[in-house]
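**Q** sequence and predicted model, in that order:
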Amino acid sequence: MAGAVPMVEVWRGGMAESRHRGHAVICDATGAVVRAWGEPDAVILPRSSVKMIQALPLVESGAADAAGLGSEELALACASHEGAPMHVARVAAWLDRLGLAEADLRCGAQPTRDRAERKRMLIAGEVPCQLHNNCSGKHAGFLTLSRHLGGGPDYNDTAHPVQRAVRAAFEDVTGMNSPRYGVDGCSAPNFATTMHGLARAMAFFAVARPDAPDARPRAAARLVAAMLAHPDLVAGEGRACTELMRAMDGKVAVKTGAEGVFVAILPARRLGVAVKIEDGATRASEAAIVGLLAHLGVLDRDHPAARKRLGDPIRNWRGIETGEIRLAEGFA
């Protein structure tokens, strides 16, 4: 990926064993770049880091209110949850209130990431379904919007009213036309943007207010508030998004995406942050976002949730310290 710079290193035996290169951009309330590493104009697929953008039409259209959705459902619409019982039950209840069922989803079945639930299901001989998919909340949101708009069942199609609305919102908050799209793991289209566009979108969410005169920033403010109120629904126990939001006392919203993407929304600082690791490594994107949030003064580098991703030693199966993950020199 042209213009990527060293961001995260893995050290062992007194040498850098692995190096992860990438891009990072911080934008202010005007959408201007405050600081950048790598190439701000690099075009990426933001994957699940933009679920809050994909949920904007759900709220701003009035569909969420018409369906009686609360903050828990809005948090799930932004979530990459682990398919734990708390997530599955809530999405199932949401669909039931709409008169819909698991079969109406278009995200595909996925095994739960919750260890206790996976063990229970194996013993019981149960197979995973679409409710366990980490994107089932987003898809429940798509179904809710589709019903409100009078759309057909294939809401993942780029020509469907749902995805047309998502693309319009995406291009508005990123400040640019999307040059292409890819199909995500959940079968929904994932629109591409630049690193600058992604950070600009997060800054839009950071400055959004519930009393704004326009529907879009009001919707953005509600979605951020839902994420901050329910970090356990956005991801799950042991997951980076949940643990980091808790570590920052519900003042900063963060969201991971597949293939090394991570974003942050900082309302108090009126900043948006975007990270992309070019080799797609999650360990590097988590370390990089921790480094940036600490650099911006909103995350304590010594908090256990931070040290778990950047600072704690790497240990082998006997508990022997073998190495560490570091930020590359010159980054954050």
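**A** Received, thanks.

**Q** CA atoms for contacts and neighbours, from now on please.
**A** Fine.

**Q** any idea where the helices of this protein begin and end?
**A** Ranges of helices within the chain are 51-54, 56-60, 63-66, 71-77, 85-97, 115-124, 136-149, 161-174, 195-207, 215-229, 231-234, 240-247, 282-295, 304-307, based on DSSP state H.

**Q** adding distance to residue 273 and mean neighbour count, write those helices out as CSV.
**A** Formatted as CSV, the helices of the chain follow (distance: least, CA to CA, whole Å; neighbours: other CA atoms under 10 Å):
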stretch, distance to residue 273, mean neighbour count
helix 51-54, 14, 25
helix 56-60, 19, 25
helix 63-66, 27, 16
helix 71-77, 20, 26
helix 85-97, 27, 18
helix 115-124, 31, 12
helix 136-149, 22, 25
helix 161-174, 13, 20
helix 195-207, 5, 29
helix 215-229, 14, 23
helix 231-234, 18, 28
helix 240-247, 14, 23
helix 282-295, 8, 23
helix 304-307, 17, 20
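
**Q** could you redo these as CSV and give each row distance to residue 256?
**A** Formatted as CSV, the helices of the chain follow (distance: least, CA to CA, whole Å):
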stretch, distance to residue 256
helix 51-54, 10
helix 56-60, 18
helix 63-66, 24
helix 71-77, 14
helix 85-97, 17
helix 115-124, 20
helix 136-149, 14
helix 161-174, 17
helix 195-207, 13
helix 215-229, 13
helix 231-234, 10
helix 240-247, 7
helix 282-295, 8
helix 304-307, 15
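
**Q** select, out of those helices, the one closest to residue 271.
**A** helix 195-207 (4.9 Å; CA to CA).

**Q** tell me what angle that closest one forms with helix 161-174.
**A** 90 degrees (axes from the mean of the first three to the mean of the last three CA atoms, to 10 degrees).

**Q** this is the comparison structure:
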Amino acid sequence: MNSLVILTRSNRIESVHRGKICISDASGRVLSHIGDPQGKIYMRSSAKPFQAVALVASGAMEKYGLTMEELAIICSSHSGEDIHRSTVDSILRKIGLTEDALECGACNPYNKEMNALLIQKKEKPTPLYNCCSGKHAGMLALCRYHHYPIENYTDSAHPVQQLILKVVAELLAINTDQIPLGIDGCGVPNFMLSMKQGATLYARLAAGTNIQHPYALALEQIKTAMLSYPVMISGDGEFCTELMLHTHGKVIGKVGGEGIYSIAVPEMNWGMMIKVDDGNERAVYPVSLHLLRQLGILNGSLPEGLQPWAYPPVKDHKGKIVGYTLPAFDLHGRQLPEIEIGKEFSYGGEYIWNHWQ
């Protein structure tokens, strides 16, 4: 069993999150891994940059005058802020549609202030607030470009979904029937891939035009959009945005549901896939930062804006720190303290950051 994160309370281990990590280069070569690199995962929202490749490669962006900021929102899991909703609405207006065409459904925004404002006004969220509305707007733009029907565009048999599946398969040089499909939370098909395949996709995103590939230029545009507009990828105070802001272009980070996190490192042409087996999001962020630390991508002291994510404290109801959520793996194969529920574990977050490199 591969322990990735522990939660401590009063210097003892209370909970353990297990999972898998895979690091690949753009050729698909596995550079390092914890757990089985052939283990299967649903990509969930970490698939969004690659679901956008068909749109970028088609010429639809040029036809409709879509901007790089709008491309970033197409790749996002946004938090429903004003800037997110207005950008999605701009895409829809450019293709002659309204939010009524969105089939993602309505849900409360992740942004707490925006959600509180809706409650205060006694208003219900609309589909624009859905974190996947940007992706859906991009799919509708692709429908318009190819003169596909916009009705039922989320169905796996719809030509736009068939095209997106074909492009993702081509990105991996496999056949479409080698990609099992599930239904994502927003209703569109989602891809089941291996950890290695997911990491390879992100390595190819990192590489962009540094490799020879039919979709290299599209990947380069998507990479540039995500790095140029990190606030679009998740939102103010959200991990993906904060990670990209505080690493100053070194890293692209993209969260997915059920314990998925994906990372592209353009300087190295590396891609990384993380899966927390129990799907708990709280474990994803310490794993991501510890991974970047161990690989030397995050050096020196931890940026203040990332500290809340690296080793979140466990507090009692009076605000006293009684434990930590801590990474519990080592890529270099060094012996770590025994990980077992109930065992003593007195190390704090700063010790882990400074000594487990």
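**A** Structure's in. What do you need? Just so it is clear, the model here is predicted, and its values are computed rather than measured.

**Q** if we can go back for a sec, tell me which of the helices of structure 1 sits nearest to residue 16 of structure 1.
**A** helix 282-295 (13.9 Å).

**Q** mean deviation of that closest one from structure 2?
**A** With mean CA distance after the TM-score superposition for structure 1, helix 282-295 of structure 1 departs from structure 2 by a mean of 1.1 Å once superposed.

**Q** helices and strands around that helix, which ones?
**A** strand 5-12, strand 261-266, strand 271-277, strand 321-327 (3 or more CA pairs under 8 Å, 6 or more residues apart in numbering; DSSP states H and E).

**Q** need the winner for burial among these.
**A** Of those, the one with the most neighbours on average (mean count of other CA atoms under 10 Å) is strand 271-277, at a mean of 30.

**Q** what's the average distance of it to structure 2?
**A** Looks like 0.5 Å for strand 271-277 of structure 1 (mean CA distance after the TM-score superposition for structure 1).

**Q** show me what that strand is packed against.
**A** Checking 3+ CA pairs under 8 Å, 6+ apart, strand 271-277 of structure 1 ends up next to strand 15-27, helix 195-207, strand 261-266, helix 282-295.

**Q** adding distance to residue 47 of structure 1, write the ones you listed out as TSV.
**A** Formatted as TSV, these follow (distance: least, CA to CA, whole Å):
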stretch	distance to residue 47 of structure 1
strand 15-27	15
helix 195-207	11
strand 261-266	7
helix 282-295	13
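
**Q** could you find the counterpart of residue 99 of structure 2 in structure 1?
**A** Under the alignment (TM-score structural alignment), residue 99 of structure 2 pairs with residue 102 of structure 1.

**Q** now swap in residue 161 of structure 2 and tell me
**A** For residue 161 of structure 2, the residue aligned by TM-score structural alignment is residue 163.

**Q** which ones are touching that match?
**A** Residue 163 of structure 1 makes contact with 155, 156, 157, 189, according to CA atoms under 8 Å, 6 or more residues apart in numbering.

**Q** and those residues, which are buried?
**A** 155, 156, 189 (16 or more other CA atoms under 10 Å).

**Q** export the contacts of residue 163 of structure 1 to a markdown table and tack on distance to residue 91 of structure 1?
**A** Shown next, in a markdown table, are these (distance: CA to CA, whole Å):
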| residue | distance to residue 91 of structure 1 |
| --- | --- |
| 155 | 17 |
| 156 | 18 |
| 157 | 22 |
| 189 | 21 |
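
**Q** tell me which of the residues you listed fall in strands.
**A** residue 189 (DSSP state E).

**Q** which one among the contacts of residue 163 of structure 1 gets closest to residue 146 of structure 1?
**A** residue 155 (6.7 Å).

**Q** doesn't residue 165 make contact with that closest one?
**A** No - with contact defined as CA atoms under 8 Å, residue 155 of structure 1 does not reach residue 165; the gap is 11.0 Å.

**Q** shouldn't residue 153 of structure 2 be in contact with residue 164?
**A** No - counting by CA under 8 Å, residue 164 is not a contact partner of residue 153 of structure 2; they are 11.5 Å apart.

**Q** which of the contacts of residue 163 of structure 1 still touch in structure 2?
**A** Retained in structure 2 (both residues aligned by TM-score structural alignment, their matches' CA atoms under 8 Å) from these: 155, 156, 157, 189.

**Q** coming back round to it: so which of the helices and strands packed on strand 271-277 of structure 1 comes closest to residue 321 of structure 1?
**A** Nearest to residue 321 of structure 1, of all these, is strand 15-27, at 14.4 Å by CA to CA.

**Q** tally of neighbours for residue 187 of structure 2?
**A** 17 (other CA atoms under 10 Å).

**Q** could you do residue 147 of structure 2 as well?
**A** Around residue 147 of structure 2 there are 10 other residues, counting by other CA under 10 Å.

**Q** matching it against structure 1, which residue comes up?
**A** Using TM-score structural alignment, residue 147 of structure 2 pairs with residue 150 in structure 1.

**Q** for the counterpart of residue 90 of structure 1 in structure 2, which non-adjacent residue is spatially closest?
**A** Aligned counterpart of residue 90 of structure 1 in structure 2: residue 87 (TM-score structural alignment). Spatial nearest neighbour of residue 87 of structure 2, excluding adjacent residues (CA to CA, 6 or more residues apart in numbering): residue 70 at 6.1 Å.

**Q** could you pull up the residues touching the one you found?
**A** Here residue 70 of structure 2 is in contact with 87, 88, 91 (CA under 8 Å, 6+ apart).

**Q** of all the residues you listed, which comes closest to residue 232 of structure 2?
**A** Nearest to residue 232 of structure 2 among the contacts of residue 70 of structure 2, with distances taken as CA to CA, is residue 87, at 9.0 Å.

**Q** the closest one against residue 73, yeah?
**A** Yes - taking contacts as CA under 8 Å, residue 87 of structure 2 lies within contact range of residue 73: 7.2 Å.

**Q** residue 134 of structure 1: what's it in contact with?
**A** 79, 80, 81, 82, 83, 110.

**Q** whereabouts in structure 2 does stretch 111-118 of structure 1 align?
**A** Residue span in structure 2 matched to stretch 111-118 of structure 1, by TM-score structural alignment: 108-115.
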